[in-house]
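[1] pasting the sequence and the predicted model now:
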Amino acid sequence: MSTPHVVVVMGVAGTGKTTIGPLLAARLGVPYAEGDDFHPPANIAKMSAGTPLGDDDRWPWLDAIGTWAHGRAGLGGVVSCSALKRSYRDRLRTAAPDLVFVHLAGDRALIEDRMSHRQGHFMPTALLDSQFATLQPLQADEAGVVVDVSGSPEEIADRAVSALTALPEPTP
């Protein structure tokens, strides 16, 4: 990647978006934004209660992330965002067309185990099934890469950088 892109680190809960995002940003030399910080309080309350968000809950959150990404166009940045559905990624690309996605993916048992050990996060493991049911993998026409989440955070971030570097540059 020779030009500074905005990278969305996506995937179901527990894949390490909040851990890998800052590592990736540091390796790319760009700022990081935590996608959860863009959620309105009502969304956090809903998820904390074990209630999955609906699309109407997500639109303002996605718009806020899109606004941040748009402001980083040409400068680069990394933001975490589950971006589970194609329609969510399309909405983000409407605000910032040159987004590149890093889909953190892995074995459900590994992800559930990691979720069960994290402290102070509002997303309970009970919502993992709804996350996997909602997930629509990146399509061939979406700029992005899939990165396996097995291994250490440093190994995962290194794989993400290698995969991003191998992406063809977009044609103007």
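    The structure has been received and is ready for your questions. Quick caveat: nothing in here was measured; it's all calculated off a predicted structure.
[2] CA atoms for contacts and neighbours, from now on please.
    OK.
[3] do you have the strands of this protein handy? List them.
    For the chain, the strands defined by DSSP state E cover 6-10, 32-33, 77-80, 100-105, 144-148.
[4] helices or strands up against the second one?
    Contacting strand 32-33 under the criterion 3 or more CA pairs under 8 Å, 6 or more residues apart in numbering; DSSP states H and E are the following elements: helix 17-28, strand 77-80.
[5] which residues touch the helix of greatest length in the chain?
    Counting residues, the longest helix found in the chain (DSSP state H) is helix 55-71. Helix 55-71 is contacted from outside by 6, 35, 38-40, 43, 77, 79, 88, 91-96, 99, using CA atoms under 8 Å, 6 or more residues apart in numbering.
[6] one more structure, for comparison:
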Amino acid sequence: MHFVFMGVSGSGKTSVAERIAARLELPFAEADAFHPQANISKMSAGVPLTDEDRWPWLAELADWIAAHEVLGESTVMACSALRRSYRDVLRAGAPGVRFVHMHGTEEVIWERIEAREDHFMPPALLRSQLETLERLGPDEEGLELDVRGNLDELSRQALDYVAEQTRLSRQ
């Protein structure tokens, strides 16, 4: 199984995903690390990415999932995956891709972004991401977590979901 922790910048997806991957000793990918320098430069300058910027990046992430699927390894990834079409690309990497959507109000996310240090995504792009975001559809496998919870609580809920999905896939 492959678990993608998704949401806008500042939602806590990386913090929770890293905890889950470490706890379960699963390979972890931070999708931001896969961005080419051109994408990082655009975002650092406050310019939203276009779909044309995203497609090669998403394909590389799907390839990462596929490579681990071939090895028989489950994975954890932190990736914005804001639109269904982006999630479709990730799902093409392997069967069994599930999403954990870290969501919250603009105010809560804004506070989190402003408190962060050393991240290339400026707070000004939050509005663009929120406008782009498409929540999980009823036919998409996944879980939504309200980011108002603390990191321990969110991690516990995510771990429970991952464990349950993994158990169900073995039946």
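    Yep, that arrived. In this text the structure is predicted, and so the values were computed from the model without any measurement.
[7] give me the TM-score for this pair.
    Superposed pair, TM-score by TM-score structural alignment, normalised by the length of the second structure: 0.91. Supporting alignment: 168 aligned residues with a CA RMSD of 1.7 Å.
[8] give the aligned range of the longest helix of the first structure in the second structure.
    Helix 55-71 of the first structure lines up with residues 51-67 of the second structure when matched by TM-score structural alignment.
[9] return the most buried member of the helices and strands packed on strand 32-33 of the first structure.
    strand 77-80 (a mean of 28; mean count of other CA atoms under 10 Å).
[10] what's it packed up against?
    strand 6-10, helix 17-28, strand 32-33, helix 55-71.
[11] now those as CSV including distance to residue 115 of the first structure?
    Shown next, in CSV, are these (distance: least, CA to CA, whole Å):
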stretch, distance to residue 115 of the first structure
strand 6-10, 16
helix 17-28, 12
strand 32-33, 21
helix 55-71, 22
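[12] of the ones you listed, which is nearest residue 84 of the first structure?
    strand 6-10 (7.3 Å; CA to CA).
[13] the longest helix of the first structure vs strand 6-10, what angle?
    If you take axes from the mean of the first three to the mean of the last three CA atoms, to 10 degrees, helix 55-71 of the first structure sits at 150 degrees to strand 6-10.
[14] mean distance, helix 55-71 of the first structure to its aligned residues in the second structure?
    For helix 55-71 of the first structure, the mean deviation from the second structure after alignment is 0.7 Å (mean CA distance after the TM-score superposition for the first structure).
[15] what's the counterpart of residue 79 of the second structure in the first structure?
    Taking TM-score structural alignment, residue 79 of the second structure has residue 81 as its aligned residue in the first structure.
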